[in-house]
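Asker: please work out how this folds:
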Amino acid sequence: MTDQDAAPIAGLEWVSRRGLGALADKMGIEFTEFTVDRCVATMPVEGNTQPVGLLHGGAYVVLGESLGSMAANLHAGPGRLAVGTDINATHTRSATRGQVTAVCTPIHLGRSMTVHEIVVSDDAGRRCSTVRITNLIRER
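Answerer: Presented below is the predicted three-dimensional model:
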């Protein structure tokens, strides 16, 4: 199903219909809140670690991109597509067990570009990584 086939919907139902993609599914990413202004998702540490047992830095980035890109596409609306053009992450702590929670908020929501910040925290609420993603919005 494409966005054009669906009636306008929002929130977690929109995410459910669109799907997160095979990589996000494999990593165990689950959205718990989803609006244009705030998206929240969780991801288990187990299964997404480096050989030394730390959550892989790339896993933080996949989680951040999953949130930021989905939020940008919700903002873009029907008939438009948001595609990532830049992403960066600063890792400040390592998660070793449990799950991490990511909170995505917009920095800029324009007609042709969005910028989102995603803060990823461990079970104790300590910030582990800060991801920033820029998406270009274009017509399909």
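Asker: make it CA atoms for all contacts and neighbour counts henceforth
Answerer: OK.
Asker: now Gly68: which helix or strand?
Answerer: helix 57-76 (DSSP states H and E).
Asker: check which helices and strands that helix is in contact with.
Answerer: When contacts are defined as 3 or more C-alpha pairs under 8 Å, 6 or more residues apart in numbering; DSSP states H and E, helix 57-76 sits against helix 22-27, strand 39-44, strand 80-91, strand 99-109, strand 113-121, strand 127-139.
Asker: for the first one, which positions count as buried?
Answerer: It stands for helix 22-27. Of all the residues in helix 22-27, those buried under the rule 16 or more other C-alpha atoms under 10 Å are Ala24, Met27.
Asker: now the second one, please; I'll put the structures next to each other:
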Amino acid sequence: MTDTDGASPEDLGAKILAGEEFDPHGDLAKTMGVEYLEASAERVVGRMPVKGNTQPYGLLHGGASCVLAESLGSVGSALHAGPGRIAVGIEINATHHRSATEGYVTGVATRAHGGRTLATYDIVITDDQDRRVCTARLTCMLRDAPPGRPGGR
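Answerer: Have a look, this model is predicted:
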């Protein structure tokens, strides 16, 4: 991760989307095909293919929806936390409203609370027909980044 001292959250979000800052995917999100479309401390948008992320009946796996939700909310939380700080997920819940069997699902994470030590995001996941597939909520603890780690000095 490059040094982000003095960078605004908007600049940091643009760097993340361009791949110039830390890689927001992590191994799991990369494996699942998560793509980030928009990133700011207030709102993060991303999508993920249904294909490759299904359970045995060919339906989008509920855990895959949680991975998308946590990925989006974690990026928003990291942007909210700012330079030299990290966001660590401490609680997620999800309600699965309907199945998806093809195409992409798109998630929109909107900040519900942004404090000094906690950030909470509401995440709505929809299918290609704009039907709600899942509603999730993620809370992240915000901490100073350990030296030598992404976000640290």
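Asker: for Val15 of structure 1, find the nearest of the helices and strands packed on helix 57-76 of structure 1.
Answerer: Closest of these to Val15 of structure 1 is strand 39-44, at 10.7 Å (criterion: C-alpha to C-alpha).
Asker: now do that closest one: distance to the chain's middle.
Answerer: 8 Å (C-alpha atoms, centre = their mean, to the nearest Å).
Asker: that strand aligns to what range in structure 2?
Answerer: Using TM-score structural alignment, strand 39-44 of structure 1 lines up with residues 44-49 of structure 2.
Asker: what's the average distance of the matching stretch to structure 1?
Answerer: Aligned to structure 1 and superposed, stretch 44-49 of structure 2 gives a mean residue distance of 0.5 Å (mean C-alpha distance after the TM-score superposition for structure 1).
Asker: residues in contact with that stretch?
Answerer: 32-39, 68, 72-73, 75-76, 102-110 (C-alpha atoms under 8 Å, 6 or more residues apart in numbering).
Asker: now with 6 Å?
Answerer: 33-38, 72, 76, 103-109 (C-alpha atoms under 6 Å, 6 or more residues apart in numbering).
Asker: returning to that earlier point: return the most buried member of the helices and strands packed on helix 57-76 of structure 1.
Answerer: The highest average neighbour count among these, using mean count of other C-alpha atoms under 10 Å, belongs to strand 113-121 at a mean of 24.
Asker: centroid-nearest residue for structure 1?
Answerer: Leu67 (1.5 Å; C-alpha atoms, centre = their mean).
Asker: got CSV for the helices and strands packed on helix 57-76 of structure 1, with distance to Leu55 of structure 1 too?
Answerer: Shown next, in CSV, are the helices and strands packed on helix 57-76 of structure 1 (distance: least, C-alpha to C-alpha, whole Å):
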stretch, distance to Leu55 of structure 1
helix 22-27, 11
strand 39-44, 9
strand 80-91, 10
strand 99-109, 9
strand 113-121, 11
strand 127-139, 10
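Asker: nearest to Ala59 of structure 1, out of those?
Answerer: helix 22-27 (8.0 Å).
Asker: what's the following helix or strand after that closest one?
Answerer: Next along from helix 22-27 of structure 1, by DSSP H and E: strand 30-34.
Asker: by how much does that following strand deviate from structure 2 on average?
Answerer: Its aligned residues in structure 2 lie a mean 0.5 Å from strand 30-34 of structure 1 after superposition (mean C-alpha distance after the TM-score superposition for structure 1).
Asker: quick one: buried residues of that strand?
Answerer: Glu30, Phe31, Phe34.
Asker: the nearest residue to the last one once chain neighbours are set aside: neighbouring residues, count only.
Answerer: Same thing as Phe34 of structure 1. Distances taken as C-alpha to C-alpha, 6 or more residues apart in numbering place Gly11 nearest to Phe34 of structure 1, at 4.8 Å, with adjacent residues excluded. Residue crowding around Gly11 of structure 1 was assessed by other C-alpha atoms under 10 Å; the count is 16.
Asker: counterpart of Gly11 of structure 1 over in structure 2?
Answerer: Per TM-score structural alignment, Gly11 of structure 1 is aligned with Gly13.
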